[in-house]
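Visitor: curious how this folds, go ahead:
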Amino acid sequence: MNWDIVAGNWKQYSGQVKTQWGKLTDDHLDVIAGKREELAGKIQEAYGLTKDEVEQQIKDFEERNKD
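Guide: The predicted structure is shown next:
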């Protein structure tokens, strides 16, 4: 998954992100705006996960949502 494409089409991807990580609010999604590092930080904050756990979840998300 190319995160430049995600950033450019964030409105489309944000629905998939919200489905995967339901605790993220619309405000979180606005802050993330397609930036992978922001996404990781907000997931970590919302779910209390370690950085490694979050990275694995994002990798799994990327695999499921390949272009």
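
Visitor: make it CA atoms for all contacts and neighbour counts henceforth
Guide: Noted.

Visitor: check contacts around the residue most central in space within the chain.
Guide: For the chain, residue 39 is the residue whose C-alpha lies nearest the centre (CA atoms, centre = their mean; 4.3 Å). For residue 39, the residues meeting the contact criterion (CA atoms under 8 Å, 6 or more residues apart in numbering) are residue 32.

Visitor: which residues does the longest helix that the chain contains contact?
Guide: When secondary structure is assigned using DSSP state H, the longest helix within the chain turns out to be helix 51-64. By CA under 8 Å, 6+ apart, the residues outside helix 51-64 that reach it are 1, 20, 40, 43, 44.

Visitor: before we go on, could you also do this sequence so I can check it against the first one:
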Amino acid sequence: MNKDQAEGRWREFTAKVKQQWGDLTDDEVLQAEGNIDAIAAKIQQKYGDSKEAVATKLNQLMEKFEK
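Guide: The predicted model follows:
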């Protein structure tokens, strides 16, 4: 996978993340700069979910996305 493909898949994934957690802004997702841990931290901060709960939901979303 080249850089353009990776960036495209990241944009698709973050669109799904924003569907799941609708209060996330475009700026918050952009600040993550391709770092899933940064997105997880922002979700935790904004929604008050535990690290484990966010990780589980993100992993489930990633599994669906990769199919």
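
Visitor: TM-score for the pair, please.
Guide: Aligned and superposed, the two chains score 0.77 in TM-score terms (TM-score structural alignment, normalised by the length of structure 1); 64 aligned residues with a CA RMSD of 2.3 Å.

Visitor: follow-up on the earlier one: chain center to the longest helix of structure 1, what's the gap?
Guide: In terms of CA atoms, centre = their mean, to the nearest Å, the centre of helix 51-64 of structure 1 is set 9 Å apart from its chain centre.

Visitor: again, but for stretch 27-35 of structure 1
Guide: Stretch 27-35 of structure 1 has its C-alpha centroid displaced from the chain centroid by 8 Å (CA atoms, centre = their mean).

Visitor: and the residue in structure 2 that residue 56 of structure 1 lines up against, how many neighbours?
Guide: Residue 56 of structure 1 maps onto residue 56 in structure 2, with residues paired by TM-score structural alignment. A total of 12 residues lie near residue 56 of structure 2 under the criterion other CA atoms under 10 Å.

Visitor: how close does residue 56 of structure 2 sit to residue 26 of structure 2?
Guide: Distance check for residue 56 of structure 2 against residue 26 of structure 2: by CA to CA, to the nearest Å, it reads 22 Å.

Visitor: quick one: buried residues of the helix or strand harbouring residue 9 of structure 2?
Guide: Element membership of residue 9 of structure 2, judged by DSSP states H and E, is helix 3-20. Neighbour counts over helix 3-20 of structure 2 (16 or more other CA atoms under 10 Å) mark 10, 13, 14, 16, 17 as buried.

Visitor: which ones are touching the second one?
Guide: Listed by CA under 8 Å, 6+ apart, the contact set of residue 13 of structure 2 reads 62, 65.
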